[in-house]
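Trainee: sequence unknown, structure follows:
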C-alpha cells in the first residue's frame, strides 16, 4: 500500500456532483502532486439548511459515479455521513489527521468559501492542521494586500505573497487557478426539473442516476396551488415585518418559475430572519423544504427556490442596486391581499 504523504480533502454537498467539482479535483491533484484526494460529501452542511432532494447516501453515490473511471488517487469518503449531524470541517480534519498520521493535509475550497472562512467553526484549528488551497476562476483578482484577507485569518499571516501566504502555524494558503467550467448545482437542479439538457455539466452515469432515481422531480406533488401559496407567503412575510412586497405571475415570459415574490428587510439580519421564518412556516404547513437556498449566510440577497415559486429577500439597499423587478416588466403583477400597502 502506498504511503500517503500529501492528502487532499475536497468537501461539499455535491447536490449534484458536476464537472466543475471534477475540474477542481483533477487540477489540484496535478498541481499539488497529491498522493490522494478524498471527496467528502457532507451529511448536513453548516451553512445550508435542509432542502428537498437527495439523501446524504444518494449524494455520496453521485460523487462516486462522478469520479468513476477517473484517476485512481481520487476516492469518495463517507467520513462525514458516517459521523452524522452537522458536518464541521474542523472535525473532519481532526479525524483524517489521526487516520492518515504523518500526512500533510491540503483542504481545497473555492473563493466563495474563502471569503467567509473566518466564520467557519474553529477555523484557526483547521489552519493549524491543514494547508488551505483556494481554487480561483479566470478573471478572479488575487488579494494584493493583507487587508483583503478575511478577518481573523489575516492575524495568522507570517508572510504575505500574491499567490501563497505563509501562516504562523507553518501552513500555507495557496491560490490555485482553474480552467473555467461553468457549472452551478442550483442551475443544474432547475434545468433538470424543467427538462433542459444538462449533459455537458454532468457525467453520463450521474445524469442517469438522477433521472432513474427521480431526484429532482420537484415538489408539485405536495403543493398543488402555487397561486394560493404566493398569497400565503406574501402575507406571512408581511406579518414578520417584511416590506415593499411584490409578487409576479411569470406565465408567458421566459422564466425558471411560474411565480415570484420580492421583499425587503431593514438589514441583512432581518432579510435572513424573514427567509428562515418562511422556510419553517412552509415546512410546517406543507411538509417541504426548499429545493435550493442561496445567499442566506450573507443576507444581502437571499433566494428560496420552491420550484414553481421563487422568493427573493433583499436588504433594502441591495434591492435598489439590483432592481430585479425590471426583469419582469412584461409579467403580470399579482394584487396581494395584505393588511397594508405592499409597496412604499
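Mentor: Received it, and whenever you're ready, just let me know what you need. For clarity, every value in this text was computed on a predicted model and none was experimentally measured.

Trainee: Please count neighbours and contacts with C-alpha atoms only from this point.
Mentor: Will do.

Trainee: For residue 215, which residues are in contact?
Mentor: The contact partners of residue 215, by C-alpha atoms under 8 Å, 6 or more residues apart in numbering, come to 53, 54.

Trainee: Distance of it relative to residue 281?
Mentor: 24 Å (C-alpha to C-alpha, to the nearest Å).

Trainee: Which elements pack onto the strand or helix carrying residue 112?
Mentor: Of the helices and strands defined by DSSP states H and E, residue 112 is found in helix 111-114. Applying 3 or more C-alpha pairs under 8 Å, 6 or more residues apart in numbering; DSSP states H and E, we find helix 111-114 packed against strand 131-136.

Trainee: got the buried residues for the next helix or strand after the strand it packs on?
Mentor: For strand 131-136, the following helix or strand on the C-terminal side (DSSP H and E) is strand 157-159. Buried residues in strand 157-159, counted by 16 or more other C-alpha atoms under 10 Å: residue 157.

Trainee: pretty sure residue 309 is touching residue 230, no?
Mentor: Yes - with contact defined as C-alpha atoms under 8 Å, residue 309 counts as touching residue 230 (7.3 Å).

Trainee: Between these two, which contacts overlap?
Mentor: Common neighbours of residue 309 and residue 230 (C-alpha under 8 Å, 6+ apart) are 259, 260, 261.

Trainee: what ranges do the helices span in the stretch 101-250 of the chain?
Mentor: For the stretch 101-250 of the chain, the helices defined by DSSP state H, counting those that start in this stretch cover 111-114, 123-129, 185-193, 204-213, 226-239.

Trainee: putting a second one here so we can go through both:
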C-alpha cells in the first residue's frame, strides 16, 4: 500500500488541508493519506498551540467522511525533538509492507536540503509536492529528481494562523473549517484569547 504522509500541527485543521489531502488521494497513485499531527515540542513555548489531543481529535472529526484519509498520532510516541527521518524509519519498521511518501508544499521543498539526513529521505522515499504561491525558485538539485513528483493540486492560500487570528477578532470563519471542527472549536472556546 502506498501511503502519503501529510505532516502538520493542524492548529486547527482547515478546508485547505482537506483539499490538498483529498486531491493527493484522488489524483495521484497514493492509496491513503495519513494526516500526521506533529506534537507540541516541550522545549518551545507556543501559547497558541492547542494540546496534542485536541488537534488530533479535530483531524479525526475533519477526516471521518474521507475513507482514504486518516489521522495519525505516530509522532506522539517518539522521543522529542523528533525528525522526519526518524518518523519514516519508525513507520517502515512498524508497517514493512507499506511504501511511505511525503506530501509537502513547494515552499517546504525549497528548504528540504536543511532537513536532518534529507539525502536518506530522498533515497528511500518519494515526495509529492503541491504548488504554493510565492514559493521562490526551486533548488536545482530537486528540479528533475526522480523521487520528487509535482502534483497540480489547487493552490489554497489559507493558514491556521489566519483562522486563529480571525476567531480571536470575532470574525465568521465557518466556511474555512469542516462543520464538525467548527462546532468543536466553538464549543471549547478555542483561539478566543
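Mentor: Now that the structure is in, tell me what you want to look at. Given the structure is predicted, the values throughout are model-derived calculations rather than measurements.

Trainee: care to give me the TM-score?
Mentor: Comparison of the two superposed chains (TM-score structural alignment, normalised by the length of structure 2) gives a TM-score of 0.89, and 192 aligned residues with a C-alpha RMSD of 2.3 Å.

Trainee: follow-up on the earlier one: and the helix holding residue 112 of structure 1, which stretch of structure 2?
Mentor: Using TM-score structural alignment, the residues of structure 2 aligned to helix 111-114 of structure 1 are 106-109.

Trainee: how close does that stretch sit to structure 1?
Mentor: Superposing on structure 1 and averaging over aligned pairs (mean C-alpha distance after the TM-score superposition for structure 1), stretch 106-109 of structure 2 comes out at 1.4 Å.

Trainee: residues making contact with that stretch?
Mentor: With C-alpha under 8 Å, 6+ apart as the criterion, stretch 106-109 of structure 2 contacts 129, 130, 131, 132, 134, 135, 136, 138.

Trainee: And for stretch 10-17 of structure 1?
Mentor: By C-alpha under 8 Å, 6+ apart, stretch 10-17 of structure 1 touches 25, 37-45, 54, 59-60, 62-63, 66, 107-109, 185, 188-189, 202, 206.

Trainee: let's see 7 Å
Mentor: Stretch 10-17 of structure 1 has contacts (C-alpha atoms under 7 Å, 6 or more residues apart in numbering) with 38-42, 45, 59, 62-63, 66, 107-109, 185.

Trainee: what stretch of structure 2 lies opposite that stretch in the alignment?
Mentor: Aligned using TM-score structural alignment, stretch 10-17 of structure 1 spans residues 6-13 in structure 2.

Trainee: What residues does residue 68 of structure 2 make contact with?
Mentor: By C-alpha under 7 Å, 6+ apart, the neighbours of residue 68 of structure 2 are 25, 31, 32, 33.

Trainee: What lines up with it in structure 1?
Mentor: So residue 68 of structure 2 corresponds to residue 73, using TM-score structural alignment.

Trainee: What is the neighbour count of residue 20 of structure 2?
Mentor: Using other C-alpha atoms under 10 Å, residue 20 of structure 2 has 23 neighbouring residues.

Trainee: What sits closest to it if chain neighbours are left out?
Mentor: Using C-alpha to C-alpha, 6 or more residues apart in numbering and skipping the chain neighbours, the partner closest in space to residue 20 of structure 2 is residue 153 (6.5 Å).

Trainee: what separates the equivalent of the one you found over in structure 1 from residue 319 of structure 1, distance-wise?
Mentor: Superposed on structure 1 with TM-score structural alignment, residue 153 of structure 2 falls opposite residue 178. According to C-alpha to C-alpha, residue 178 of structure 1 and residue 319 of structure 1 sit 32 Å apart.

Trainee: Residue 36 of structure 2 - that's part of a helix, no?
Mentor: No - read with DSSP: H, G, I helix; E, B strand; the rest coil, residue 36 of structure 2 is strand and lies in no helix.

Trainee: and it, what pairs with it in structure 1?
Mentor: By TM-score structural alignment, residue 36 of structure 2 lines up with residue 40.

Trainee: quick one: contacts for that match?
Mentor: Listed by C-alpha under 7 Å, 6+ apart, the contact partners of residue 40 of structure 1 are 10, 11, 12, 76, 77, 78, 79, 80.

Trainee: Same question for residue 163 of structure 2.
Mentor: residue 173.

Trainee: And it, what's its match in structure 1?
Mentor: Aligned against structure 1 - with TM-score structural alignment as the criterion - residue 163 of structure 2 pairs with residue 188.

Trainee: List the contacts of residue 76 of structure 1.
Mentor: 38, 39, 40, 63, 64.

Trainee: what sits against residue 63 of structure 1?
Mentor: So residue 63 of structure 1 contacts 14, 17, 76 (C-alpha under 7 Å, 6+ apart).

Trainee: Show me these that map onto strands.
Mentor: Taking DSSP state E as the definition of strands, those contribute residue 76.

Trainee: conserved subset of the contacts of residue 63 of structure 1 in structure 2?
Mentor: Checking the contacts of residue 63 of structure 1 against structure 2 (both residues aligned by TM-score structural alignment, their matches' C-alpha atoms under 7 Å), the contacts still present are 17, 76.

Trainee: So which of the contacts of residue 63 of structure 1 is the closest to residue 301 of structure 1?
Mentor: Nearest to residue 301 of structure 1 out of the contacts of residue 63 of structure 1 is residue 14 (C-alpha to C-alpha; 22.6 Å).

Trainee: Let me know how buried the closest one is, in neighbour terms.
Mentor: 22.

Trainee: Look up the closest residue to residue 1 of structure 2, ignoring the ones flanking it.
Mentor: Using C-alpha to C-alpha, 6+ apart, the nearest residue to residue 1 of structure 2 is residue 98, at 4.9 Å.

Trainee: Spit out the contact partners of that neighbour.
Mentor: 1, 2, 3 are the contacts of residue 98 of structure 2 under C-alpha under 7 Å, 6+ apart.

Trainee: just checking, which of the residues you listed belong to helices?
Mentor: Among these, DSSP state H puts none in helices.

Trainee: Top of these by number of neighbours, please.
Mentor: residue 3 (20 neighbours).

Trainee: so how far is residue 147 of structure 2 from that one?
Mentor: 15 Å.

Trainee: that older thread, identify whichever of the helices of the stretch 101-250 of structure 1 lies nearest to residue 49 of structure 1.
Mentor: Here helix 185-193 is closest among the helices of the stretch 101-250 of structure 1 (C-alpha to C-alpha), at 14.3 Å.
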